[in-house]
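Visitor: fold the following, please.
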Amino acid sequence: MGLPTWLFYDHPEAYVRAFDVAGKKWSIVVSTAPHFFIGGNDNALWALLVGVLFSFGAAGYLQMIVTRSRRIQMLVDERTMQLRTANQDLVADIAARKHAEQELQLRDRAIEASANAIIITSAEGPDYGIEYVNPAFERITGYAEEEALGRNIDFLWQRDSEQPGIEELRACLQEQREGQAVMRNYRKDGTLLWSDMYIAPVRDDYGRVSHYVIAQYDITATKRYESELEFQTNRDSLTGLANRTLLRDRLSQAISYAYRYNHPIWVLFIDLDRFKFVNDTLGHQAGDILLKAVASRMNSVVRDTDTISRMGGDEFVVVLPERTDSGLSTSIVRRLMDAIAQPLTIEGHEFFISSSVGVSVYPADGVEPETLIKHADIAMYRAKETGRNNFQFYTSEMNERALERLRIEGDLRLAIERDEFLLYYQPQVDLVSKKIIGVEALIRWQHPELGMVPPARFISLAEETGLIVPIGNWVIREACRQSKVWQDEGFIGLRTAVNLSARQFAQQNLVQSIQDALTATSLLPASLEIELTESLVMADVEQAIGILRDMKTLGVQLSIDDFGTGYSSLSYLKRFPIDVLKIDRSFVNDITTDPDDAAIVTSIISLAHSLRLSVIAEGVETREQLDYLQQHGCDQIQGYFFSRPVTAEVMTQMLRDGTRLQLTDDQPA
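Guide: As a prediction, this is how the structure comes out:
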């Protein structure tokens, strides 16, 4: 049975091979599939078998070649992929390296361009030598790089080694940690450099510290600003003394210490006498110069442990805590007063400034800062009331007077509006004619509840508050009005004297205000006499001479009151355009018992006559005083021996009656 002559195959891996077997043409289907079919046109079995065997061998060979080719191709593809991946990694690595280099360059430029100093030190102690500094370090410290390399950073604080920040930096090095410290460094030229320093360790791949990086920030300007803020908060901007805030803090600390060790504290309240006169005559700039000079003088007297504070204006408070090596005594107060009282020249003018001081003592006068200051203030006002230029210790009675003073001050502001003031007049008598030739106008206050308030209780208060200016202007106008009344009654030669205070004398429009009073009342100028104290005109001689000359042009009379108590010299006295010298009552009181006072009175009378001036003695109360004055050529007297101050009505009646000085035993009371 012959083989089929047909052949079919349907496997995609099959292919046909044609060859001759026994002269016959055969087509063999060779396939890599598990089944195959062959076919031909001959039924010779041998030929078929040979063909089949050959086909199998060829197919296996071909299969081997194909498999190997594929394996090689896969290997090539795999290697190609690996090369491609390696190339991509290499490109990425190169890019990363370039980026890292750029970042390093950027960081290096940033360090080089930094406005703050950067310092890199070795981690090897004990020197921790500097290995790098940036240009900012050179600019900030003044040290060149070569001057810093290899050195320990402690050369920046020189001998200023007592700083908490130094211990912090050393601890950071020893403990290999980060830290921060504010320190006082010093530049190469020795100037102070405040630095905020940050330190951080640099670790290698194994975590070991190899270096330290220190960032140094220059905070000198910030510290200076903080100091200015602290100064403004706690110090008086003009004098540099402690202000109220710092005073209370210091006094509180002193009280705590004094309580613990049972020590006393003295609190002094100091007020400059007649400071307003300087301000009003030369201006506030001159006043500021005086205040700074006084502050400097007081600082030179007190101890380092004492505190001086300016409370405002011309008021100062001094805290004197007791130390173990020295107690507290009044000599400290006197040293302060003497230092203040030294002559002071301002803008070519010489001033003599005294002070009034009140003293309170802890714990007797209070245990709280506010209480001690208040009581010292009260004692200071008592010192002013007793004549100024002295000191007083606080007493409980002073508190009652202080309360009364507050009441009087409030009422005083309304006294002019309520028309509560009136003038009394004390006659002045000529010792030759024995007639009344003048009067001195003296203010009184008719208080609706307190009754008649004497000048001693309110004049000094009016001076301090500035109310003396409107009160003084009222006195001038009222005196001119009453003098005009007497003038109209025929007492043409009668002279009315009015005292001027320092505050009035300092008025810019003083001369004009006097002129206005004369004009308003139509009073003859020669009937008005302006009295000024010797100390007032001597405070600023040149200024006083100019004002006196301006007043003299009005036609009024001028006199120097309380003569002999100030600092006059003959050269100055000759330049004053004055008409009368008044001998102070302090010399007249003991004229018959004290040879020195008698000699002074005699000298004043002689001096006045040599200058063609009239002399009037005030405070004459006895026949013996009168006799002495008359014997030595005194021109006029004023005092209780002839008459106390009286109302305008009584004075008018005395003028109408022609009352004279009677040198008999029954003198008027």
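Visitor: please make it C-alpha for all contacts and neighbour counts, starting now.
Guide: Noted.
Visitor: how long is stretch 412-422 end to end?
Guide: Stretch 412-422 has its terminal residues 13 Å apart, counting by C-alpha to C-alpha, to the nearest Å.
Visitor: the stretch 501-650 of the chain: strands as residue ranges?
Guide: All strands of the stretch 501-650 of the chain, identified by DSSP state E, counting those that start in this stretch, fall at 528-533, 557-563, 580-583, 614-618, 636-638.
Visitor: just the ones you listed: most buried one?
Guide: Among these, strand 636-638 has the highest mean neighbour count (mean count of other C-alpha atoms under 10 Å), at a mean of 26.
Visitor: so what does that strand touch, helix or strand wise?
Guide: strand 421-430, strand 614-618 (3 or more C-alpha pairs under 8 Å, 6 or more residues apart in numbering; DSSP states H and E).
Visitor: okay if I get those strands as a markdown table plus distance to residue 468?
Guide: Below are the helices and strands packed on strand 636-638 laid out as a markdown table (distance: least, C-alpha to C-alpha, whole Å):
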| stretch | distance to residue 468 |
| --- | --- |
| strand 421-430 | 13 |
| strand 614-618 | 23 |
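Visitor: out of those, flag the one nearest residue 651.
Guide: strand 421-430 (6.9 Å; C-alpha to C-alpha).
Visitor: now the element after the closest one, going C-ward?
Guide: strand 436-447 (DSSP states H and E).
Visitor: contacts for that following strand, please.
Guide: Contacting residues not belonging to strand 436-447 are listed as 415, 420-430, 451-455, 475, 479, 493-499, 645, 655, 658-660 [C-alpha atoms under 8 Å, 6 or more residues apart in numbering].
Visitor: relative to strand 421-430, how tilted is that strand?
Guide: Angle between the axes of strand 436-447 and strand 421-430 is 160 degrees (criterion: axes from the mean of the first three to the mean of the last three C-alpha atoms, to 10 degrees).
Visitor: which strands and helices sit next to the top helix by length along the chain?
Guide: For the chain, the longest helix by residue count, based on DSSP state H, is helix 45-113. Under the contact definition 3+ C-alpha pairs under 8 Å, 6+ apart, helix 45-113 sits against strand 24-30, helix 135-141.
Visitor: I'd like the structure of this one too, to check against the first:
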Amino acid sequence: MEPEDKDRPAEIRRDASGERLFLQLIDTLPKVSVQGYDKDRRVIYWNKSSVDIYGYQKEEAIGRKLEDLIIPAEMAPDVIRLHKDWIEKGISIPSSELLLKHKDGRPVPVFSSHVMLKENTSSPEMFCIDVDLSEQYAAREELKFLATTDSLTGLPNRRYLVAELARVIYRQRENNGQFAVLFIDLDMFKEVNDTLGHTWGDKLLIAVSERLRSGLHSSNIIARFGGDEFVLVMPEITSADEATALADQLLELFRERFSFDSENVYITSSIGISLYPRDGEEAETLLKHADAAMYFAKESGRNRRHLFTDEISRKLKAQREISTRLHQSLGNGEFELVYQPQFDMTSQSVTACEALLRWRPQDPSLAVSPDIFIPIAERSDLIILLGDWVLEQACAQVSAWKQAGFNIRVDINVSGKQLEQADFFEILESYRARYGLSPQDLGIELTEHVLIKSNDRMLNGLRGQRDKGVEISIDDFGTGYSSLNYLKIFPITNLKIDRSFVVEAPENELDGALLEAIVTVGHRLKFNIVVEGIETDRQAQFCKALAIDYAQGYWYSKPLSATEVVRFFEQASDHPAPDHR
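Guide: The predicted structure follows:
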């Protein structure tokens, strides 16, 4: 006890002792800054944690104003007003998370509470209790980074892009400005990925990301949208020419090869461009329209850019209308299967039929051909519903023919989305069982593109079906990637060569040589060779001379209804390979 305390009453001595203990306690609190301020907001108390958290020594802080120490400049007017309102009007300052300022200028995240002592006196004192949130803030920022950053490339991800697009839209709407969205898709990336492997594919994506990032102005926003797709946002433009000029610059970036150790990879890109507000005023619309323009660029030959146009808009509108009518027609039973016979070129007998889907709406003027409505259906889950319908109808028809004494295999086309369904093979098995069919009664046709996109589960499922006796064909072979490496991997039994290889083969030496080469390789790999689209006797004879196994086309038969198929079988048994042109 200090000497001067001896003459004080016991209550006062206890109060003074308690105050010293309290001050000692708050002075040593870890990660809790306690500061005291007088009515003019000058520092009257500064504990040790305040030194650690804000960087000012006690001697530096005492006597200085709050707003000159730890308050960022943009917050100062509000802090002064709030302090004044508390002193003059008794309105306390609510507790909240704040981003204050360290001596060196860096932000300091804290949870701040406030207490007013000696309130309603001439010398009120405000104490601030700030809990250091630096560790929590760092962890939160790390989580935010992980949530908004693509882990492979380090670019912002789709989630960040959508949020940033919303901010750009808000800003340009306020300023009556415009900006551009560029949708970038790598051409033939899947082929590179499958040929060199996923490790090289990942290296290529990283290299593309770095090249895009280094070749762009810092004001532009570049994000990995997913897979081999990237989106770039030009947050402010004055004309469409600026966007197309940047797109041309991006295309130029891809002209230089990508080098990885001993591998050199050349790859191009297709770019679609949408403009705000001309092509949309919502993030989803702008992305959709840029994506549509990108597909238009890809369909036009790849390695080019294309602006979203009224033509594309009309095309999208027409596709939406067709999609709506397709849904309605499926519910109204307005589809039909027709069957095109496939001939054994040795025995000239019918060995199978390909089931082909036809749309028969009540108003025939609304109908479009399969090459139009099938791609539209494939862009949505409608293709799965149509695929299930085709599968059941084909099974029912094969069963009916078998009961009538006609044993004929029917091959159905299976889309990528069908094959992606986890229960596709279970559905296939269940339909075969329901209609009493064997694996040999129903064949599967898949395009190269579908097979290339197949994962191990799908390929293993196809192997299981092949091993049971299901005929599995690559349809339209030669129009896709046509890699011999794929033929080694895919669980197939037949190659169906596209008609484009047959049309000029008898007259054109190069086409004939290509067709012969495909047949030779296919036979060496122990595949049956099926040629589609034979329309003349000369084409038929040419294919027969190459020892092609099976033929299909209008020279032999057009696609037939189920009733016509029975008559055709009966005629074919008496007159092999009839001319049904």
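Visitor: just the buried ones among the contacts of strand 436-447 of structure 1, please.
Guide: Buried residues within these, defined by neighbour count using 16 or more other C-alpha atoms under 10 Å: 415, 421-430, 475, 479, 494-499, 645, 655, 660.
Visitor: returning to that earlier point: right, and the helices and strands packed on strand 636-638 of structure 1 - which one's nearest residue 333 of structure 1?
Guide: Closest to residue 333 of structure 1 of those, according to C-alpha to C-alpha: strand 614-618, at 34.1 Å.
Visitor: so that closest one corresponds to what in structure 2?
Guide: Aligned by TM-score structural alignment, strand 614-618 of structure 1 falls on residues 528-532 of structure 2.
Visitor: quick check: which helices or strands does the helix or strand following the longest helix of structure 1 pack against?
Guide: Remark: after helix 45-113 of structure 1, the chain's next helix or strand is strand 117-122, criterion DSSP H and E. With contacts taken as 3+ C-alpha pairs under 8 Å, 6+ apart, strand 117-122 of structure 1 sits against strand 130-133, helix 135-141, strand 209-218.
Visitor: quick revisit: any chance of the strands of the stretch 501-650 of structure 1 in a markdown table, plus distance to residue 291 of structure 1?
Guide: Putting those into a markdown table (distance: least, C-alpha to C-alpha, whole Å) gives the following:
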| stretch | distance to residue 291 of structure 1 |
| --- | --- |
| strand 528-533 | 24 |
| strand 557-563 | 28 |
| strand 580-583 | 33 |
| strand 614-618 | 36 |
| strand 636-638 | 40 |
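Visitor: closest one to residue 246 of structure 1 among those?
Guide: Evaluated over the strands of the stretch 501-650 of structure 1, closeness to residue 246 of structure 1 peaks at strand 528-533, with 40.0 Å, by C-alpha to C-alpha.
Visitor: how about the closest one, aligned to which bit of structure 2?
Guide: Going by TM-score structural alignment, strand 528-533 of structure 1 sits over residues 442-447 in structure 2.
Visitor: before we move on, back to that, now what about the match of strand 614-618 of structure 1, what contacts it?
Guide: Contacts for stretch 528-532 of structure 2 (C-alpha under 8 Å, 6+ apart): 493-499, 502, 519, 522-523, 543, 548-553.
Visitor: hmm, try it at 10 Å
Guide: Applying C-alpha atoms under 10 Å, 6 or more residues apart in numbering, the contact partners of stretch 528-532 of structure 2 are 342-345, 471, 473-477, 492-503, 515, 518-520, 522-523, 540, 543, 547-554.
Visitor: OK, contacts around the counterpart of residue 517 of structure 1 in structure 2?
Guide: Here residue 517 of structure 1 is matched to residue 431 in structure 2, going by TM-score structural alignment. By C-alpha under 10 Å, 6+ apart, the residues touching residue 431 of structure 2 are 388, 391, 392, 393, 394, 395, 396, 425, 437.
Visitor: give me the aligned partner of residue 167 of structure 2 over in structure 1.
Guide: Aligning on TM-score structural alignment places residue 167 of structure 2 opposite residue 249 in structure 1.
Visitor: so that match touches residue 319, yeah?
Guide: No: in this structure residue 249 of structure 1 lies outside contact range of residue 319 using C-alpha atoms under 10 Å: 11.3 Å.
Visitor: quick one: which of these two has more around it?
Guide: Using other C-alpha atoms under 10 Å as the criterion, residue 249 of structure 1 and residue 319 rank with residue 319 on top: 23 against 14.
Visitor: and the aligned residue in structure 2 for that one, what element?
Guide: By TM-score structural alignment, residue 319 of structure 1 lines up with residue 233 in structure 2. For residue 233 of structure 2, the host element (DSSP H and E) is strand 229-237.
Visitor: which residues are contacting the helix or strand following that strand?
Guide: Once the chain leaves strand 229-237 of structure 2, the next helix or strand it forms, by DSSP H and E, is helix 240-253. Helix 240-253 of structure 2 has contacts (C-alpha under 10 Å, 6+ apart) with 178-184, 208, 211-212, 215-216, 232-234, 236-237, 268-275, 303-307.
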